[in-house]
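# sequence and predicted structure, then a few things I'm wondering about:
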Amino acid sequence: MKIIGQETTKTSWDDLKQEGIVKTIETNNGEIIDCVNIDKQPSFVNSLIKDLQLDKGEIIDCVDIYKQPAFDNPLIKDLQMEPNYYPFGNKLDSNLTLKMLQDWHKYGECPEGTIPIRRRKSYDHPYHKRRSLMMRQQINQSFSKDIGHEHAIVSDQGSSYYGASGIFNVWNPQTEDNEFSLSQMWIVTSYNKEDFYNNLNSIEVGWAVNPITYKDKETRLFIYWTNDGYSRTGCYDLNCKGFVQTSSTHALGMEIKPVSTFGGESRVIPINVFKDKMGDKWWLQVLGSIVGYWPAVIFPDLKNNANLVEWGGEILNRKNDGYHTTTQMGSGKFPEKGFSQSCYIHSLKVLDDGLVPRDPGNLVDNDEIIDCVDIYKQPAFDDPLIKNDFQMEPSSYPFGMKLDSNLTLEILQDWHKNEECPEGTVPIRRNTSYGNFHPIKSSHFMRQQINQSLSQVGEHQYALVIDGGSPYYGASGVFNLWNPRTENTELSSSQMWIITRYDNEYDNYNTIEVGWMVYPELYKDKQTRLFICWTRDGYQTTGCYDLTCSGFVQTNRNYAFGLPLRRVSIEGGEMREISIDVFREEHRWWLLVHGTILGYWPTAIFTDLKKHANIVEWGGKIVNNKNYGYHTSTQMGSGEFPNKGFGKSCNIHSLKVLDGGLIRRDPGNLGKIITKPACYDLTLTKNRGSSFETHIFFGGPGFSPTCL
């Protein structure tokens, strides 16, 4: 390392000193940090006081703090070294802690009154030449849909936010040359609903591997901002006129050392962003030390507060070789690998207007929002038939039924790791296509216009068993979970139907349905989800999935219908399953999943299911739209035929029905309905002595030489 003084080759040291450069540091990899005098600053080159040259060739310019790039912006006139107020309980630490992140300090320090600025290799000064290809631009629907950019994030939306924080696990993911991989936090506001993304104001901070901007594949702490959806404003680090740095010990964009290693020490960085309630600045705090601030004046909509906060990962996928990039996100491992293998962000918090940290309230899983809704204001109570019908638990349970703690539901969904809905509320997945709870009746995917029997259903195909003829007061089964390949406009489900139908009158068909499904058109992805459904008129004008209309009354605050199931079965690996029970008690049909009451369908919403059912079915369903002129390749179950058996084929076991005394009994008159055996098949085994008891294996691959 060398400290460049009067011997500097950039220009004469006297000239640089006159312009504000105090010191320059050059790193081992050839990067440069300038320490710039805090008192001067019309332009960067005219403010260099000192250069620190590091081992890798990077240069840190020690720049007069008043001549840093921000003060070229006429809107930014003042300098404030510290916030007037800090968030409640905020732990301040010495600037020395920032040296844990970056090792350039061993080559020298920037003098008092200056800040360290990493010199960009492509330019002689740090002003930003925006690379719009790297920005999330021309976004139409959500952050996860912009071209080439892929995200795995959670969000909190709907409140006024005055800051956010998280503790970021730091890795060095493999990244292709013209792409990037980020782990970050977004603090966002846009009030123009008609043109949300073009008017987006955003503050972003985290770590990145970004060969395009930084010319290498090291992990670096970065900041970013925009006030027009990345169209004309904003930049990384100090590469334009926005962020005002106050710290003399941290150089934005410099390499973070060390990072986490598999099986070794996990490295983390606490990051806080908050708006001073007595000022007009968004402050950045890293490892307990103030780094600087974004003046609120540079934002049209972030002047007061944010209305969206996000945490998670982003990569750029250019498909350089015609297929998906090998650029990794996070550690490069899927999240189920857990601590020391998978990347994480923990201790997620948002700040209210009193700068009090609180847990996020409206949770998003990959752009899915969970609204914690007053239990008495859920959609069901919009129906005058059930306005005054509310009960938290059944008065009695089926004989021998085992109840379990709500904690078991966390096995199904992992949003609990971030937050839970408060007592007195229920979690409802917001359909982001509509932004409200109104019905999204997808009758195209329901069994409608049925004329003679379940086997004459047009493009709907089944492999199921049916028990009919007796009064049924409930039914149950244990459902093996899979993630079948499903074409975009189709669905694949494994479910149970509880039905009342008289004289084959399908227009008056009453049904309760529950199970798991992959349904891209409804849920906008191909993940496996637990669903419920109901109708009282053969899907003509009533009924819906989940809580998208008035019908089902949810009582449990720990499970959100329609969210992805956490884990599914893997062929040759661990088999995942869920138990599902439905039973009638008084004037409600109650639903239990994993031994936990989730809620009920009031009998008042039905015409013929008020007293009991006369048909129960278990099995699989797919929709075949023949998108390419032949049978769909949408799979049923695991995608394997039932003869593959346990570990490969999908099953539903322990099939039971309930009599009038709520006593579980084996189904008595089981028959099969298989609409196209060459595509999807089913086997039935009645074995009271086995752990599976009465059970079915079913499924198939869809299109094949014999399934056309």
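Perfect, I can see it now. Residues are numbered from 1 along each chain as shown.

# please count neighbours and contacts with C-alpha atoms only from this point.
OK.

# could you identify the longest helix within the protein?
Scanning the chain for the helix with the most residues, using DSSP state H, yields helix 13-19.

# against that first model, consider the following:
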Amino acid sequence: MNIFLFVLCLVINGGIHKVHGIQNTLKEDLELERQQQLINKPHIKSIRTKFGEIIDCIDINKQPAFDHPLLKNHKLQFAEVSLVPGLGPYYGVSGSLSVYNPKVEKDQISASTLWVQNGDANRIEFGWHRDNYKQTGCFNMQCPGFVQTHKGIYLGTRVDNTSIYGGTIVEANVSIAQDPITKSWWLSLESTTIGYFPIALFSNLTSAEQGGWGGRTHAPPGAPSPPMGSGYFPDDNLVHACYFRQVSFKNGSIQDYGPEEYHTKFGDIIDCIDINKQPAFDHPLLKNHKLQRKPNFKTSSVKNSWARLIFGLEKHQYCPTGTVPIQTITKDDLIRDKLLNSHTSTQSTPGDHFAEVSLVPGLGPYYGVSGSLSIYNPKVEKDQSSASVLWVRNEDANRIVLGWHVNPSLYGDDATHIYSRWTRDNYEKTGCFNMQCPGFVQTNKRIYLGTRVDITSIYGGRTIETNVSITQDPITKNWWLNIENTNIGYFPIALFSNMASAQQGGWGGKTHAPPGAPSPPMGSGYFPDKSFIHACYFRDVSFKNGSTQNYGPEEYHVNTETDKPSCFGVKYYGNQGRQLGYSLQFGGPGVDISVKFVIGNELKPIKYVVQTPPER
């Protein structure tokens, strides 16, 4: 069973006499031949796809659409329409749709679609109709109507790879949008316009009174209905049921947030700021700072395909050239950041715990650390936090941290966020999270500090990871942050009291809870066991020394330490071969020092409540 791109997409495959057991009359055969000749125009080039389908390259001005009697005088146009959120009447809908291949039987159909509609008669759903398909309308280009403009993507194209329940997700961004001048309705896939339905086709579709997103199935009367979407009910897990995410619509109010502001799918407001006027340059130590747009060292070009899916701005939201994304900071954000930075961050801070692998100070200096980090979403309570990070520091005062954390006090949610933190005096008077104070210079137009991670790893199941690094520029001495081999920005050397090099660097986890309160889980919430689908890990870890080369740390290069071995563990495995490289695991379930339970009528204290992994 094949799955086809877009929505109700079918390809004619058989002869004209008998299809799926249906016998045609001679008159019906002749009519089919006429339609076939009408649709199959003389071609300039013919292409056979890997699935055996024949695709003809047709003169764009002689395509089947122009045989429709309502389009005799239609003038071909090329245009793109971008969608903005608002209230309306409706002039477009869009969303990113997960693509599955549900099992359907003969004479059944299962589709996942977006659509616009006016009245009951005029409708487009990547397939269009009028009069409820009584006399007009068809799938794809099996009748004149749709005007193809793109030379690579065509309606009816087959999708090679589809999503797997609980595993790999394949998705596509799709949209239907009306041109504000010609009123034609354009179809787009992955921000690429492929063609349009001319307004003249419809009896009344100058706007849509309704639009939506969802699924449709068809079966003969009295026959079972096929599965819809992935075949599973919605359960708030985006790797289970079929989904639309980042859905939006356009309306007649022309509500416009402008090219310099976006709402993420989570409701965060991101401002696109002139790169030369970003908050970092308000720092008194950076008044004469000269912007560095890229580092003076090479960065790997290998990208993780998951990263684009799970964090950062969507492709159609990238900030314009010359601007960078900065999350809007509210007064509440500043208050929360101040409270979180009101205590220093040392290994002896009450309520703070750690499990880490650190480079031996005497073997430095160090100029960078890197590694691929698995991403989880440990459950934490209010006033708690749990982080998995790499870091560099010089003495105890100067420090840069990069990784992910769950921190409800900072963000007001229990999601996982990519974050960084810095200080020049161990957080006594300087430093902050992300960009909640001037300091970090943003250079990338997609990935920003504080971005929420959409999908995270599951113990014993799928693993989501990202490559992270902190590296000093050998010429400017600025410290660059890199996520998924993408340089997102840097901390200028002028911010620090002494960071010409790092005395120490490392990898591991940290947790925080109020003094005397329970400690939350770290990493995946499980102890290291050398199974890389269980405990949180760093793999392919490396450091950079004075030779400017990256080296995997041998066991004599590192120390391993945890301050609460009953709660958290850490294991350094050294070189584990090509797939894992120099690797380590860390984490644990945390500890509760205050829980009590009732035996009979008496409260009994529990000093420690430690979770252990289930039997496998």
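Received, thanks. Just so it is clear, the structure is predicted and the values come from calculations on it, not from any experiment.

# the longest helix of the first structure maps to which residues in the second structure?
Using TM-score structural alignment, helix 13-19 of the first structure corresponds to no residues of the second structure.

# list the buried residues of the next helix or strand after that helix.
Tracing the chain C-terminally past helix 13-19 of the first structure and defining elements by DSSP states H and E, one meets strand 21-28 next. Of the residues in strand 21-28 of the first structure, 21-27 count as buried by neighbour count, 16 or more other CA atoms under 10 Å.

# residues contacting Met496 of the first structure?
For Met496 of the first structure, the residues meeting the contact criterion (CA atoms under 8 Å, 6 or more residues apart in numbering) are 476, 513-515, 616-619.

# quick check: it vs Trp618 of the first structure, distance?
5 Å (CA to CA, to the nearest Å).

# ok, Phe531 of the first structure next?
The spacing between Phe531 of the first structure and Trp618 of the first structure, counted by CA to CA, is 15 Å.

# compare these two (neighbour count), which wins?
The residue with more neighbours, out of Phe531 of the first structure and Trp618, is Trp618; 28 against 21, by other CA atoms under 10 Å.

# which residue in the second structure aligns with that one?
Aligned by TM-score structural alignment, Trp618 of the first structure pairs with Trp507 of the second structure.

# one more: Asp525 of the first structure?
Mapped onto the second structure by TM-score structural alignment, Asp525 of the first structure lines up with Asp413.

# same question for Ser569 of the first structure.
Looks like Ser569 of the first structure aligns to Ser457 there (TM-score structural alignment).

# surely that match touches Thr416?
No: applying CA atoms under 8 Å, one finds Ser457 of the second structure not in contact with Thr416, separated by 10.9 Å.

# got a list of what the nearest residue to the match of Ser569 of the first structure once chain neighbours are set aside touches?
Computed as CA to CA, 6 or more residues apart in numbering, the closest residue to Ser457 of the second structure that is not its neighbour in sequence is Thr463, at 4.4 Å. Residues counted as contacts of Thr463 of the second structure (CA under 8 Å, 6+ apart) are 374-375, 456-457, 533.

# of these, which stay in contact in the first structure?
Checked against the first structure using both residues aligned by TM-score structural alignment, their matches' CA atoms under 8 Å, the contacts of Thr463 of the second structure keep these contacts: 374-375, 456-457, 533.

# which two among those residues are spaced furthest apart?
The largest distance within those, taken as CA to CA, falls between Thr456 and Ile533 and amounts to 12.2 Å.

# list the contacts for His653 of the first structure?
477-479, 692-696.

# and if we set it to 10 Å?
476-480, 577, 579, 618, 684-685, 691-697 (CA atoms under 10 Å, 6 or more residues apart in numbering).

# please tell me how far it sits from Cys235 of the first structure.
Here the criterion is CA to CA. By it, His653 of the first structure lies 57 Å from Cys235 of the first structure.

# now do the SS call for Glu487 of the first structure.
Following DSSP: H, G, I helix; E, B strand; the rest coil, Glu487 of the first structure is assigned to coil.

# map it across to the second structure for me.
Taking TM-score structural alignment as the alignment basis, one finds that Glu487 of the first structure is matched in the second structure by Glu381.

# what lines up against Thr694 of the first structure once you look at the second structure?
If you follow Thr694 of the first structure across to the second structure using TM-score structural alignment, you land on Tyr582.

# how far away is the nearest residue to its match once chain neighbours are set aside from Phe538 of the second structure?
When the adjacent residues along the chain are set aside, Tyr582 of the second structure lies closest to Asn575, with 4.1 Å between them (CA to CA, 6+ apart). Computed as CA to CA, the Asn575 of the second structure to Phe538 of the second structure distance reads 12 Å.

# please apply the same query to Gly546 of the second structure.
When distances are taken as CA to CA, Gly546 of the second structure and Phe538 of the second structure turn out to be 23 Å apart.

# quick one: which of the two has more around it?
Of the pair Gly546 of the second structure and Phe538, Phe538 is the one with more neighbours under other CA under 10 Å, namely 29 against 13.

# wait, what's in contact with the counterpart of the more buried one in the first structure?
Aligned by TM-score structural alignment, Phe538 of the second structure pairs with Ile652 of the first structure. Neighbour list for Ile652 of the first structure: 476-481, 494-496, 577-579, 618-620, 684, 692, 694-698 [criterion: CA under 10 Å, 6+ apart].

# wait, is Ile335 of the second structure part of a helix?
Yes: counting by three-state DSSP, one finds Ile335 of the second structure located in a helix.

# surely it is in contact with Leu410?
Yes: using CA atoms under 10 Å, Ile335 of the second structure is in contact with Leu410, at 9.2 Å.

# count of neighbours near Ser443 of the first structure?
Ser443 of the first structure: 15 surrounding residues under other CA under 10 Å.

# residues contacting it?
Taking CA under 10 Å, 6+ apart as the test, what Ser443 of the first structure contacts is 538-544.

# let's go with 8 Å and repeat that
Here Ser443 of the first structure is in contact with 539-540 (CA under 8 Å, 6+ apart).

# how close does it sit to Asn625 of the first structure?
When CA to CA is the yardstick, Ser443 of the first structure and Asn625 of the first structure sit 14 Å from each other.
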